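*Asks:* Sequence and predicted structure, then a few things I'm wondering about:
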Amino acid sequence: MDTFEVVEICAGAGGQALGLEKAGFEHALAVELDSNACHTLRANRPSWKIAEGDVADQSVWRPADYAQVSLLAGGVPCPPFSIAGKQLGASDERDLFAWAVEQVTVMKPRALLLENVRGLSMPRFAGYRQHVLDHLAQLGYIAEWRLLQASNFGVPQLRPRFILVALKPDDAPYFHWPEPAPPPPTVGETLVDLMAAGGWHGAKAWANKADGIAPTIVGGSKKHGGADLGPTRAKRAWADMGVDALGLADAPPPAGTPSDFMPKLTCEMVARIQGWSGDYKWDFTGRKTSRYRQIGNAFPPPVAHAVGAAIMRSFQHEGSPRTLDNTEHDPIYKTLRSSLGFVTPERLMKSANLDDPAELERRIGLLSRDFEVEIRTEGTKTRYRLGSFKAFTGQDNHARHDLFLRHRARIS
């Protein structure tokens, strides 16, 4: 039988890793910065090769050593694209998405799988996304984006994830996004046995109240202190299900706890909500806050399994071929990209069907976060030209290096 190996970057504590393993991939290497997550990976898979450190540091690993691997996969940092953040994109020193895509030039994997937050799917990043698709096309790959909901794959949580899959032309027509599974169990159904494990007689009544799926688990970061279950809106959603979201418990409620008590979740409960249950067994190492971050920042294993299995089927050329949709629709970016010289505002506004010059300026401002945009003014005439992509792709002189070293202790 063929062996399909994967190199996984920004592997975290193993959510994607476990899902890909279930799909039939064998890990040639997992690369992760956080030492606690590396301990968890080693504890669960002692035979795996784990490289600990900055994924972009060639003293940690050399992408060229893994040329022709079946799959390059990863869940690169989310803050550059998060709706809750500043959405700096390519201007954020934590942005490794473009760097990960660039490794395709060296490794030439059979397929690429990258996942990130829903924010990357927003209009703000249309130019960024199209640049990624165009670059992969230049490298000989056909790519497609898709927003997947974890709740469509048996995970009792909202958790939308934006997925990029790129394949070589022979395999790409056979890639089909995984079909949604039946609705997941409710939070109460998922956790009732764990809530009752300490003898709490109110667990069943609590489970009846917790009759929905969870809001997105937010693992948080070293920058923002201890563990809780997310921002204000998420805390209200948890409260509606009878959960105290202001922190985590060390253990489930003990016997004698009042029936109307509002419990906190334990790390074991959060892991189950993330999809670590049943066929997805995993142990987490470290202190409580570290374990929660490892769990909360993960790609749910059932979703990774579903996408990994779809890639595996494309390798086997199963099913009917189709055409992947690798076009984006940011008309301003497309017009600038296709022009050799400077472009007038009138032409850009016509291409985007705009009638407000202020809206054009706003769009140019957003685009300039990710690309150099040259502006030439002659008298009352202004023209624009698209310059280089700002993202870190491995440049020795990129500002990312100094910023990374300065903030490394807070990166997670």
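*Replies:* Great, that's in hand.
*Asks:* C-alpha from now on. contacts and neighbour counts both.
*Replies:* OK.
*Asks:* Buried residues, the helix or strand containing Arg369. List them.
*Replies:* Following DSSP states H and E, one finds Arg369 within helix 357-370. Neighbour counts over helix 357-370 (16 or more other C-alpha atoms under 10 Å) mark 360, 363-364, 366-370 as buried.
*Asks:* Then stretch 312-327?
*Replies:* 312-315, 317, 324, 326.
*Asks:* Next: stretch 287-300.
*Replies:* 288-300.
*Asks:* and the residues you listed, which of them are in helices?
*Replies:* Within the buried residues of stretch 287-300, residues falling in helices by DSSP state H are 288-296.
*Asks:* can you list those residues in TSV and add distance to Leu41?
*Replies:* TSV is the format used below for those (distance: C-alpha to C-alpha, whole Å):
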residue	distance to Leu41
Lys288	17
Thr289	17
Ser290	14
Arg291	12
Tyr292	15
Arg293	14
Gln294	11
Ile295	12
Gly296	15
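*Asks:* Mind picking the one among those that's closest to Leu120?
*Replies:* Gly296 (18.9 Å; C-alpha to C-alpha).
*Asks:* Quick check: the gap between the closest residue to the closest one other than its chain neighbours and Met269.
*Replies:* Residue nearest to Gly296 in three dimensions, not counting chain neighbours: Gly219, with 3.7 Å by C-alpha to C-alpha, 6 or more residues apart in numbering. Taking C-alpha to C-alpha, to the nearest Å as the measure, Gly219 falls 14 Å from Met269.
*Asks:* Could you verify my assumption that Ala237 touches Ile213?
*Replies:* No. Judged on C-alpha atoms under 8 Å, Ala237 makes no contact with Ile213 at a distance of 9.7 Å.
*Asks:* The two: who's more crowded?
*Replies:* When Ala237 and Ile213 are compared for neighbours, Ile213 comes out ahead with 23 against 16, by other C-alpha atoms under 10 Å.
*Asks:* Identify the residues contacting the residue nearest to Gly198 when sequence neighbours are not counted.
*Replies:* Distance criterion C-alpha to C-alpha, 6+ apart; nearest residue to Gly198, sequence neighbours excluded, is Pro254 at 4.5 Å. By C-alpha atoms under 8 Å, 6 or more residues apart in numbering, Pro254 lies in contact with 198-200.
*Asks:* this is the comparison structure:
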Amino acid sequence: MDENLNPSALTMVEICAGAGGQSLGLHRAGFRHTLAVELDLDAAATLKRNLTRLATAENQPEPVVVVGDVADEAVWRPADHQGVSLLAGGVPCPPFSIAGKQLGSSDERDLFAWAVEAAGKMRPDAVLLENVRGLSMPRFAGYRQAVLDRFAELGYRADWRLLEAKDFGVPQLRPRFILVALREEFAPYFRWPEPSPVVETVGDALETLMAANGWAGAAGWAKRANRVAPTVVGGSKKHGGPDLGPTRAKREWAKLGVDGLGVANDAPSAETPCEFVPKLTNEMVARIQGWGKPGYEWDFGTSKGRKTAIYRQIGNAFPPPVAHAIGESIAAALRKEGEPASDHGMGGRFHDEVYRAMREHGDFVSVAGLRKALGGALPDLEIERRIDFIGRDFEIEIKTRGGRPSYRLGDWRAFRGQDDHHRHAAYAEDKRRARIS
């Protein structure tokens, strides 16, 4: 921990930090970086530039931003950062994305389980990890339960919540699946943030930017763009240039009067016809992500020659106002504000009783045995479906008894830092090809 930091500040290490959406929100909630780790050079440069600006304004030391694979101990060592208030991060989304193959722990980019183990080495007071909505699906119920159980072993109460950016002052749907874990001492004080009563539309957010170059059609356009935006898609180095998402998303953008086939260099000019259908600029996309209002300023540099790189930084970010809201809830818990009445981590819809029953049984168990252990709460077909899902992330031994299969839960395939895990070879190959997402 940096001894030069304001002693009243809550400290944090941020992993997979990106260009700083989560960073800014948590900074506004009272957290100050002791370290940020990011793989992408462009995103790390943006993050460093802005965190330095914030630190200078507060007369604080320049923040440490390191570039490299977050799981490489040559880049940083979690055990060297014990005692911080918060470990936060947005670990890679492709292993869980609905738009992808949902390979989970079989995807070399999966770092969720590794992040849990990093928390075990650091022993922060709280952990915040965010990911895509896909991780909330039944496909990953066993994976989620394994995360919760591991946090419990480490002395934390953890739980999940699906939050939408539109509920926190962001003119975009953008559902994100959030995990918050707190030490037992602080967990009773944690409460998930309440949604804002006001929902901002795309027109409200972008009218001034659309009119910046004198376009007479801006006001009419804003009146038609009277809904929140679909989720902005940032893409990766493995794909092409910037656009606003897959075909279905582009159709939704078209209903808002936006051409989703690319990103513009500038807002429409005074000579542009009023009926023109504009593309968004990077500045506009940033505003859709929650940057740009007072307190949420962020410098992405110039777009000249770097439009795609900047768009990816913006599009892949965690909206700062959402991070701000969650950060304030965590900060309040760490300060033990209010009455200790929260049941955080004591149960919820994103748990998996089938995984838990298999784990507690420890030996071969049939579907009938699981049904009995669950008190008949689930039909056999649903138990079999859950076992199939669990088997995609965990080794499962199958033994036939009396013509019926019995199952024994084995090892979690997820990367947790194992020296012999397949992630190492895959990462080395991607690094050689410069195709790391």
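*Replies:* Now that the structure is in, tell me what you want to look at. If you're wondering where the values come from, they're calculated on a predicted model, not measured in any experiment.
*Asks:* Superposed, what's their TM-score?
*Replies:* The TM-score (TM-score structural alignment, normalised by the length of structure 1) is 0.96; 410 aligned residues with a C-alpha RMSD of 1.5 Å.
*Asks:* okay, the buried residues of helix 357-370 of structure 1 in JSON lines with distance to Ala111 of structure 1 next?
*Replies:* Below are the buried residues of helix 357-370 of structure 1 laid out as JSON lines (distance: C-alpha to C-alpha, whole Å):
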{"residue": "Leu360", "distance to Ala111 of structure 1": "37"}
{"residue": "Arg363", "distance to Ala111 of structure 1": "33"}
{"residue": "Ile364", "distance to Ala111 of structure 1": "33"}
{"residue": "Leu366", "distance to Ala111 of structure 1": "31"}
{"residue": "Leu367", "distance to Ala111 of structure 1": "29"}
{"residue": "Ser368", "distance to Ala111 of structure 1": "30"}
{"residue": "Arg369", "distance to Ala111 of structure 1": "29"}
{"residue": "Asp370", "distance to Ala111 of structure 1": "25"}
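*Asks:* Looking at those, spot the one nearest Gly53 of structure 1.
*Replies:* Asp370 (26.2 Å).
*Asks:* Hmm, Arg291 and the residue nearest to Gly296 of structure 1 touching each other?
*Replies:* No. With contact defined as C-alpha under 8 Å, Gly219 of structure 1 does not count as touching Arg291 (9.3 Å).
*Asks:* need the helices for structure 2, in chain order.
*Replies:* Using DSSP H, helices in structure 2 cover 21-28, 41-57, 112-122, 141-153, 202-210, 218-224, 247-255, 282-288, 307-315, 320-334, 353-361, 367-373, 380-390, 423-433.
*Asks:* highest average neighbour count across those helices?
*Replies:* Mean neighbour count (mean count of other C-alpha atoms under 10 Å) peaks for helix 21-28 among those, with a mean of 26.
*Asks:* Show me what that one is packed against.
*Replies:* Under the contact definition 3 or more C-alpha pairs under 8 Å, 6 or more residues apart in numbering; DSSP states H and E, helix 21-28 of structure 2 sits against helix 320-334.
*Asks:* returning to that earlier point: trace the residue nearest to Gly296 of structure 1 over to structure 2, please.
*Replies:* Under the alignment by TM-score structural alignment, Gly219 of structure 1 pairs with Gly234 in structure 2.
*Asks:* For that match, give its distance to Pro195 of structure 2.
*Replies:* 25 Å.
*Asks:* can you check Leu87 of structure 2 too?
*Replies:* 24 Å.
*Asks:* neighbour-wise, which of those two wins?
*Replies:* Leu87 (27 against 16).
*Asks:* ok, now which ones touch the aligned residue in structure 1 for that one?
*Replies:* Mapped onto structure 1 by TM-score structural alignment, Leu87 of structure 2 lines up with Leu72. Leu72 of structure 1 is in contact with 6-9, 109, 111-113, counting by C-alpha under 8 Å, 6+ apart.
*Asks:* Keep only those of these that are in strands.
*Replies:* Counted as lying in strands by DSSP state E, out of the contacts of Leu72 of structure 1, are 6-9, 111-113.
*Asks:* Most widely separated two among those residues?
*Replies:* Within those, Ile9 and Ala111 form the most distant pair, 13.9 Å apart (C-alpha to C-alpha).
*Asks:* For those two, indicate the residue with more neighbours.
*Replies:* Per other C-alpha under 10 Å, whichever of Ile9 of structure 1 and Ala111 has more neighbours is Ala111, with 26 against 23.
*Asks:* and the more buried one, what is it in contact with?
*Replies:* Contacts of Ala111 of structure 1 (C-alpha under 8 Å, 6+ apart): 70-72, 165-168, 311.
*Asks:* quick check: stretch 301-319 of structure 1 aligns to which part of structure 2?
*Replies:* Counting by TM-score structural alignment, stretch 301-319 of structure 1 corresponds to 320-338 in structure 2.
*Asks:* ditto for stretch 382-402 of structure 1
*Replies:* Taking TM-score structural alignment, stretch 382-402 of structure 1 hits residues 405-425 over in structure 2.
*Asks:* what about that stretch, start to end distance?
*Replies:* So stretch 405-425 of structure 2: terminal residues 35 Å apart, C-alpha to C-alpha.
*Asks:* Give me the buried positions along it.
*Replies:* For stretch 405-425 of structure 2, by 16+ other C-alpha under 10 Å, it's 406-410, 412-417, 423-424.
*Asks:* Go through those and name the one nearest Arg109 of structure 2.
*Replies:* Out of the buried residues of stretch 405-425 of structure 2, the member with the shortest distance to Arg109 of structure 2 (by C-alpha to C-alpha) is Arg423, at 7.5 Å.
*Asks:* what separates the closest one from Ala115 of structure 2, distance-wise?
*Replies:* 15 Å.
*Asks:* before we move on, what about Glu184 of structure 2?
*Replies:* Using C-alpha to C-alpha, one obtains 19 Å as the distance from Glu184 of structure 2 to Ala115 of structure 2.
*Asks:* quick one: what's aligned to Asp92 of structure 1 in structure 2?
*Replies:* Using TM-score structural alignment, Asp92 of structure 1 pairs with Asp107 in structure 2.
*Asks:* ok, now which ones touch its match?
*Replies:* So Asp107 of structure 2 contacts 95, 423 (C-alpha under 8 Å, 6+ apart).
*Asks:* List only buried entries from the contacts of Ala111 of structure 1.
*Replies:* 70-72, 165-168, 311.
*Asks:* Excluding chain neighbours, what is closest to Pro180 of structure 1?
*Replies:* Asn152 (4.8 Å).
*Asks:* Nice, that's everything, thank you.
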